[in-house]
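**Student:** need coordinates for the following:
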Amino acid sequence: MKHITAEQFRAVLAALGEQGAEDVAWSESIAPPATAEDFAQEAIFVICNSGMKNTIAKMIFDRCMSALAAGTPVTDVFKHKGKAAAIEAIWADRDVLLSMYHACSTDALRLELLVALPWIGNITKFHLAKNFGVNVAKPDVHLQRLATREDCTAQALCERLATEVGLRAATVDVVLWRACANGVINSRTGEIAA
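**Tutor:** Below is the predicted model:
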């Protein structure tokens, strides 16, 4: 497979079943963070998720949020000192960070603000932006492989398919990522599982 068609995308979405439908419903309805706590929790989740399986990241995230609620050091429950310090800093500055985020007038400015957060990098800024409702694709390893096969960027791939199937580019990203993570699409070869 060199070029993912709208028909193939729909087949991939169908193969994902209920999980795919839930991902689409979630992604199509995301709104910007309404509270400082929403802002901080999403940023903390992305930090926990960076370099980890989602199931492990969720457990770490829950422990971190419990520690923050109890007023105990995050390092008591998460031994990654760099990530723990970033989590505590974002939690402490959440009110100001939310105000700064809402003051950004463009998605480009939002991305600049997010990449300036501790432990949010040039790839994870897209993950966090998507969780805040920004219509961007995260050029992670799977999406980048698929985009390279089409000689374009992850954003261009997702925007093209979004136009063809009537979804947001960020939603197409979520579906393609899930399909790769679940083995429905082999991102190395571009093959779609039967």
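
**Student:** only C-alpha atoms from now on, for both contacts and neighbour counts.
**Tutor:** OK.

**Student:** ok, now which ones touch W119?
**Tutor:** If you count contacts by CA atoms under 8 Å, 6 or more residues apart in numbering, W119 has them with I47, G82, K83, A86.

**Student:** for those, which one is nearest T106?
**Tutor:** Proximity of the contacts of W119 to T106 (CA to CA) peaks at I47, which lies at 23.3 Å.

**Student:** verify the stated contact: that closest one with K83.
**Tutor:** Yes - using CA atoms under 8 Å, I47 is in contact with K83, at 6.7 Å.

**Student:** those two: which has the busier surroundings?
**Tutor:** Higher neighbour count among I47 and K83: I47, with 24 against 20, using other CA atoms under 10 Å.

**Student:** and that one, what element?
**Tutor:** Element membership for I47, per DSSP states H and E: helix 36-49.

**Student:** structure for this one too, so we can compare:
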Amino acid sequence: MTRDEYLAYREMVAKLDPDAMERVKTKAPPVDETDFALRVSYVILNSGMKWTVAKDIWNRMRPSLVETGEVGDTFGHPGKTKSIDLVMSNRSEFFEGFRSAWKEGPEKVIDFCGALPHIGGITKYHLAKNVGVDVAKPDIWLERVASQSAETVQELCARLSRQSGDSVSTVDYVIWKTCQQGWWRAGAFPSDKLEPD
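**Tutor:** Predicted structure coming up:
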């Protein structure tokens, strides 16, 4: 994907959802242990689920988490419920671990995220983004786009970030949304088969 193609897709995404570009900028780090635990809980909930479905469940679950520190009867997935409850009950310890990792840099934060309950090899990037690291989540859509120019997802998003001035998180979202909407297809543009800049 070239810079010009990315910018054209970014314009399409912005027209589809005018507030999206503001929402997907790199997030600030969590301010306290509850903020951190809620961000982790949302990513656990969202993993392997359409975000539209997760959003509805989250709207039911979040008040219980804030009020009681537990999922309660707001969600029926036993594994995710156990992990979310564990994160909420150990939020002080996990937040301190996050703060220590933050001092050591983005890679340490990503590694720390991967060690949390119910967070896997791809999901750790989603969580890292949600706690303030400017990184891409290498999901299947982004992998497909990156493979067309023989780049990794991180290389593709970093290159387009440098070329466009957008954050890596913004580039990640634009590419994901472009694929999700069916606008991007492998080989659709001549540059899909070219070497990266």
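
**Student:** fetch the TM-score of the aligned pair.
**Tutor:** Aligned and superposed, the two chains score 0.88 in TM-score terms (TM-score structural alignment, normalised by the length of the first structure); 187 aligned residues with a CA RMSD of 1.8 Å.

**Student:** what's the mean distance for the helix holding I47 of the first structure versus the second structure?
**Tutor:** Compared with the second structure after fitting, helix 36-49 of the first structure deviates on average by 1.1 Å (mean CA distance after the TM-score superposition for the first structure).

**Student:** so where is that helix in the second structure?
**Tutor:** Residues 33-46 of the second structure are matched to helix 36-49 of the first structure when aligned by TM-score structural alignment.

**Student:** related to what we said a few turns ago, report the distance from the helix holding I47 of the first structure to the chain centre.
**Tutor:** On the basis of CA atoms, centre = their mean, to the nearest Å, helix 36-49 of the first structure sits 11 Å off its chain's mean C-alpha point.

**Student:** who's in contact with that helix?
**Tutor:** Contacts of helix 36-49 of the first structure with the rest of the structure, by CA under 8 Å, 6+ apart, involve 33, 57-58, 60-61, 65, 83, 87, 90-91, 94-95, 97-98, 119-120, 124, 127-128, 131-132.

**Student:** and the angle for whichever helix or strand comes after that helix with helix 36-49?
**Tutor:** Per DSSP H and E, the first helix or strand lying C-terminal to helix 36-49 of the first structure is helix 54-70. For helix 54-70 of the first structure and helix 36-49, the angle between their directions (axes from the mean of the first three to the mean of the last three CA atoms, to 10 degrees) works out to 140 degrees.

**Student:** relative to helix 54-70, how tilted is the helix or strand that helix 54-70 of the first structure is followed by?
**Tutor:** Following helix 54-70 of the first structure in sequence order, the next helix or strand is helix 81-92 (DSSP H and E). Using the same axes, to 10 degrees, one finds that helix 81-92 of the first structure and helix 54-70 are set 50 degrees apart in direction.

**Student:** in the second structure, what range does helix 81-92 of the first structure match?
**Tutor:** By TM-score structural alignment, helix 81-92 of the first structure lines up with residues 78-89 in the second structure.

**Student:** residues contacting the residue positioned nearest the centre of the second structure?
**Tutor:** The second structure has H126 as the residue nearest its centroid, 3.0 Å off, counting by CA atoms, centre = their mean. Neighbour list for H126 of the second structure: V43, A136, K137 [criterion: CA under 8 Å, 6+ apart].

**Student:** try 6 Å
**Tutor:** By CA atoms under 6 Å, 6 or more residues apart in numbering, H126 of the second structure lies in contact with K137.

**Student:** mean per-residue distance, the strand or helix carrying it versus the first structure.
**Tutor:** For H126 of the second structure, the host element (DSSP H and E) is helix 123-130. Following superposition, helix 123-130 of the second structure is found to deviate from the first structure by 0.6 Å on average (mean CA distance after the TM-score superposition for the first structure).
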